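structure here, sequence nowhere to be found:
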């Protein structure tokens, strides 16, 4: 036992101070040792040794021994943390048996070897990949599930091309994910690839807790049938029993898609709404997109100070917005100080 400890100490010293040539030669020596497994097990508690095992020794072992050692290396979960960069960890994926990859899919999909993991499964075909991806959406962390969507469906450098059917299976699982971000990303992808899926249950998705899901559903609805979507959004906006977040999204969607003349009467009602968040959302729309006198004048009577302030700025007689009923120097209507000065210099008519 003492001799083994000494050997491990000697190996650690070489790993810490040796050249790359020395480390490669060391790997060849250990790979040829009859009792190498016990020696390798003794190195596993040391981070620098694990890095060397992954980066050098695995490639020098026979396939069966490498698979066994890769399994032991995977047990050190901290080496595979997604926030940790390490160019040696993907080597473990190369040697793990497929049964282990499938069993560990939920963990690996959220680790720093996620890309290598999906690349290896891709080589086996979608018959292996899709069930693994579904298992990630069932048991993986939110980060693992979101990373899976990005790597399998959004990565521009990926050689993987899923069929529409396989894409649909993944997105259907993701759209029912409990995490808002995962569900939102899925909804945005579905809006591009299969909008009917959102239209089919529009009432559900426009009331979803995720703002990304709600806005994706409204985008599909308004681009498909603006008249029906306008009516649905207005009904939801006026439903006092509906979730406030859903009503706010309905208001934003109406502001995004309706022209100002059509939106102005509703906007004039919302800037004086008793709910502060809805009224301030309406005030923001008035300021940024829909400057119109009817809404600006209504905003001046709002019970909320932030909305009244917007109205005051828009309706200012010298510095306001002509579109909202205010004026500025040189504006065609309202008070124009330069025009008044010109009038003072004109001669009276005979």
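Looks like it arrived, so ask away. Quick caveat, the model's predicted, so the values are computed rather than measured.

okay, CA-based contacts and neighbour counts for the rest of this
Will do.

setting aside sequence neighbours, what's the nearest residue to residue 52?
residue 15 (7.5 Å; Cα to Cα, 6 or more residues apart in numbering).

got a list of what that neighbour touches?
Neighbouring residues of residue 15 by Cα atoms under 8 Å, 6 or more residues apart in numbering: 23, 48, 49, 52.

distance of the last one relative to residue 16?
So that's residue 52. 10 Å (Cα to Cα, to the nearest Å).

go on, the first one?
In this structure, residue 23 and residue 16 are separated by 10 Å, where distance is defined by Cα to Cα.

for these two, indicate the residue with more neighbours.
More crowded of residue 23 and residue 16, by other Cα atoms under 10 Å: residue 23, with 19 against 11.

got a list of what residue 199 touches?
Going by Cα under 8 Å, 6+ apart, residue 199 touches 217, 220, 221.

take a look at this one as well, against the first:
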């Protein structure tokens, strides 16, 4: 006999269950992290836009990558912050699907941008004579549009199938965001077709971008090792180290999370920690990796800070 189960139109996040005092502490910590993340990424975007020395393909893609990080963390953190202050952490079904779409779409955009950025480094190091003619402003714009469009369109099919599912009580979701694994666990009837479609779409995108990125760096490393100049090798490696660091952090967590069937309810606590890392911490450290290891960006930042200080001194003198 079938159990009577109530259809639900909202979910309750379990989040990170702690005492109310610790919830306030967590709120302040994540508020600081979110504020720093926005500031860092906005600074990089402004530097690339206003500093003519950074009007190069690599920095154009980095500024787009910063914009993705702003959207990616903003799809998660504001809701997380509000939940720290709420006794009951609820989200409507529509809000859940919207968050899921934005979260997955921006994650997909980030995957494609990492592949495009690796192609940019491949052209710069392996095909330097053709780099300027191939990676011109028109091509960079086309590639950027391709990244954004691919990410937001690729996720439409999985989200459409998920939106057709029905969800039954209990409506408690063991997570702090709407994600596929905890969402599938709350369906009235598990749909293997929907889960397979979501798994296939995410796996194809993640693995294809990952393979293209790895192939680019295999050619890059081979070219660098065959470079006779020690200085040339060091310079080439330094320009790629930051990108490789971001790639390792991003794909290490994303592949573990999504390139596997979404049926491991027992692993949801670990999923929460990993999701917290790549949705909150990674957007914070990405700008630090790019800026601290890049002389052009640090030079542009010092120039901008020096210009603001000089402007401030001139304003003070005028007031005197």
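Cool, got the structure. Given the structure is predicted, the values throughout are model-derived calculations rather than measurements.

overlay the chains and give the TM-score.
Here the TM-score for the pair of chains, by TM-score structural alignment, normalised by the length of structure 2, is 0.20; 100 aligned residues with a Cα RMSD of 5.6 Å.

can you redo the contacts of residue 15 of structure 1 as JSON lines with distance to residue 191 of structure 1 and secondary structure?
Below are the contacts of residue 15 of structure 1 laid out as JSON lines (distance: Cα to Cα, whole Å; DSSP: H, G, I helix; E, B strand; the rest coil):
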{"residue": "23", "distance to residue 191 of structure 1": "53", "secondary structure": "helix"}
{"residue": "48", "distance to residue 191 of structure 1": "47", "secondary structure": "helix"}
{"residue": "49", "distance to residue 191 of structure 1": "48", "secondary structure": "helix"}
{"residue": "52", "distance to residue 191 of structure 1": "46", "secondary structure": "helix"}
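
now, of those, which are buried?
Buried members of the contacts of residue 15 of structure 1, counted by 16 or more other Cα atoms under 10 Å: 23, 49, 52.

between these, which sits nearest residue 261 of structure 1?
Nearest to residue 261 of structure 1 among those, counting by Cα to Cα, is residue 52 at 69.0 Å.

how many residues are close by residue 27 of structure 1?
Using other Cα under 10 Å: residue 27 of structure 1 sits among 19 other residues.

in which helix or strand would I find it?
Secondary structure assignment for residue 27 of structure 1, by DSSP states H and E: helix 20-31.

separation between the closest residue to residue 292 of structure 2 other than its chain neighbours and residue 26 of structure 2?
Excluding its sequence neighbours, the residue lying closest to residue 292 of structure 2 (Cα to Cα, 6+ apart) is residue 298, at 6.7 Å. Using Cα to Cα, one gets 31 Å for the distance from residue 298 of structure 2 to residue 26 of structure 2.

who's in contact with residue 64 of structure 2?
Per Cα under 8 Å, 6+ apart, neighbours of residue 64 of structure 2: 45, 144.

how far away is it from residue 145 of structure 2?
10 Å.

name the residue in residue 298 and residue 26 of structure 2 with the higher neighbour count.
Set side by side, residue 298 of structure 2 and residue 26 show more neighbours around residue 26, with 18 against 15, by other Cα under 10 Å.

would you mark the buried spots in the strand or helix carrying residue 142 of structure 2?
Assessed by DSSP H and E, residue 142 of structure 2 sits inside helix 137-154. Using 16+ other Cα under 10 Å as the test for burial, helix 137-154 of structure 2 gives 140, 143, 144, 147, 148, 150, 151, 152, 154.

and what of stretch 244-260 of structure 1?
Buried-residue list, stretch 244-260 of structure 1, by 16+ other Cα under 10 Å: 244-258, 260.

and if you look at stretch 192-200 of structure 2?
Buried, per 16+ other Cα under 10 Å, within stretch 192-200 of structure 2: 194, 195, 197, 198, 199, 200.

surely the fourth one touches residue 158?
This points to residue 198 of structure 2. Yes: here residue 198 of structure 2 reaches residue 158: they are 5.1 Å apart, a contact under Cα atoms under 8 Å.

Three-state assignment for residue 130 of structure 2, please.
In the three-state summary, residue 130 of structure 2 is assigned as helix, counting by DSSP: H, G, I helix; E, B strand; the rest coil.
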